[in-house]
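Colleague: pasting the structure only:
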């Protein structure tokens, strides 16, 4: 099975204060809108502590994304544990995880997508791009694995359809286009899986 939670280096207490403050500020205000002075002040540490623990704002952004992703993966694993038998319901469990996660944890949409949108075109070597790509590849691969286990005929193509429904829903959450986009995406996903 796809690695459920990436291995992350343990954090010192000072690093945890910095990361917690940065995570809240980056998600609420945006990466460019939040400077290291603001993060250090919110964390109750010096800028030196921030730089000693993370090295740069870019590395702190990557750590923020990695830790949010790790929390999401734990949530997904818990949801999948409730549906242990292979089948459509196990594929749909990803949408169920998103439904139970998004209101409290992602009311402004996906942190990875938001970070990717803020950073630029991706050709400047910024470390956010490989991190976002890694997270999205993991979810797509998980969908394929679950579709394969469920006996879907063309599991790679169905995984891509599931990914498109999921990604469309998470963007719609952030845009507030209409209510309960993950519930809508789940219904369409169930319909696609039933046709297979």
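Modeller: Noted; the coordinates are in hand. This one's a predicted model, so the numbers in the text were calculated from it and none came from an experiment.

Colleague: When you work out contacts or count neighbours from here on, use the C-alpha atoms and nothing else.
Modeller: Fine.

Colleague: ok, the nearest residue to residue 49 once chain neighbours are set aside to residue 87 distance?
Modeller: Using C-alpha to C-alpha, 6 or more residues apart in numbering and skipping the chain neighbours, the partner closest in space to residue 49 is residue 14 (7.0 Å). Noted for residue 14: a distance of 44 Å to residue 87, by C-alpha to C-alpha, to the nearest Å.

Colleague: alright, now check it against this:
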């Protein structure tokens, strides 16, 4: 991983940590390794982040914005109808999973390492998933304006479960069939009503 010299030390540190946390896992990555890869002094690390946990929260916060910018850029080139945008999310996940060599969702990966529901990283994970749920609910409400808000939310819940499930299974099988199955199931759910 190349360090960009034009970035601040804090941004460089966050970039290195983001790369290592995603590639190796949060718990497998130590502060010492992050400091060495970033080429900084220990004191510099602690002048920016009081703990690894604080750095982990910053990583997930940054990842949320990065991932959503990738998603929105992809969707801007897709069919603008609500159905086109919903299917576009599934198509984006397919492309993204191939691009990351099936490494999977940073948030789901981190969640598997955080059994404590009070861990601050869990708040970032929840906010990321809630944001995706909100996007789906908005698209569903545009797609089916005649239905109730409760029906919109129920369908958005199902779509989110399909997306999360297919991401996990694509990571396990290192194959595309889970996204194909999830996309078919999503279409069936949408058309059922």
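Modeller: Good, I have the coordinates. Nothing here was measured: the structure is a model prediction, and the numbers come from that model.

Colleague: Could you find the counterpart of the residue nearest to residue 49 of structure 1 in structure 2?
Modeller: Alignment note (TM-score structural alignment): residue 14 of structure 1 maps to residue 9 of structure 2.

Colleague: what's the answer for residue 182 of structure 1, then?
Modeller: Under the alignment (TM-score structural alignment), residue 182 of structure 1 pairs with residue 179 in structure 2.

Colleague: In terms of helices and strands, where is its match?
Modeller: Element membership of residue 179 of structure 2 [criterion: DSSP states H and E] is helix 177-192.

Colleague: gap between the closest residue to residue 17 of structure 1 other than its chain neighbours and residue 66 of structure 1?
Modeller: Distances taken as C-alpha to C-alpha, 6+ apart place residue 43 nearest to residue 17 of structure 1, at 5.2 Å, with adjacent residues excluded. According to C-alpha to C-alpha, residue 43 of structure 1 and residue 66 of structure 1 sit 19 Å apart.

Colleague: contacting residues for the match of residue 182 of structure 1?
Modeller: The contact partners of residue 179 of structure 2, taken as C-alpha atoms under 8 Å, 6 or more residues apart in numbering, are 90, 93-94, 163, 166-167, 170.

Colleague: For the residue positioned nearest the centre of structure 1, give me its contacts.
Modeller: Nearest to the mean C-alpha position of structure 1, counting by C-alpha atoms, centre = their mean, stands residue 69 at 4.6 Å. Residue 69 of structure 1 sits next to residue 135 when contact means C-alpha under 8 Å, 6+ apart.

Colleague: Can you find the partner of it in structure 2?
Modeller: By TM-score structural alignment, residue 69 of structure 1 lines up with residue 64.

Colleague: Now do the buried residues in the host helix or strand of its match.
Modeller: For residue 64 of structure 2, the element it lies in under DSSP H and E is helix 52-75. Buried residues in helix 52-75 of structure 2, defined by neighbour count with 16 or more other C-alpha atoms under 10 Å: 52, 55-64, 71-72, 74-75.

Colleague: what does stretch 132-147 of structure 1 give?
Modeller: For stretch 132-147 of structure 1, burial by neighbour count (16+ other C-alpha under 10 Å) applies to 132, 135-136, 138-147.

Colleague: how near is whichever residue in structure 2 pairs up with residue 169 of structure 1 to residue 122 of structure 2?
Modeller: Taking TM-score structural alignment for the superposition, residue 169 of structure 1 sits opposite residue 166 in structure 2. Per C-alpha to C-alpha, residue 166 of structure 2 is found 21 Å from residue 122 of structure 2.

Colleague: cool, and residue 105 of structure 2?
Modeller: Taking C-alpha to C-alpha as the measure, residue 105 of structure 2 falls 14 Å from residue 122 of structure 2.

Colleague: same question, residue 95 of structure 2
Modeller: Residue 95 of structure 2 sits 26 Å away from residue 122 of structure 2, going by C-alpha to C-alpha.

Colleague: out of these two, which sits in the busier spot?
Modeller: The residue with more neighbours, out of residue 95 of structure 2 and residue 122, is residue 122; 20 against 15, by other C-alpha atoms under 10 Å.

Colleague: corresponding residue for the more buried one in structure 1?
Modeller: Using TM-score structural alignment, the equivalent of residue 122 of structure 2 in structure 1 is residue 129.

Colleague: any idea what sits nearest whatever residue of structure 2 lines up with residue 192 of structure 1, other than its immediate chain neighbours?
Modeller: The alignment partner of residue 192 of structure 1 in structure 2, by TM-score structural alignment, is residue 189. Nearest residue to residue 189 of structure 2 in three dimensions, chain neighbours excluded: residue 155, at 7.6 Å (C-alpha to C-alpha, 6+ apart).

Colleague: tell me the contacts of the counterpart of the one you found in structure 1?
Modeller: Using TM-score structural alignment, the partner of residue 155 of structure 2 in structure 1 is residue 158. Residue 158 of structure 1 makes contact with 144, 147, 152, according to C-alpha under 8 Å, 6+ apart.
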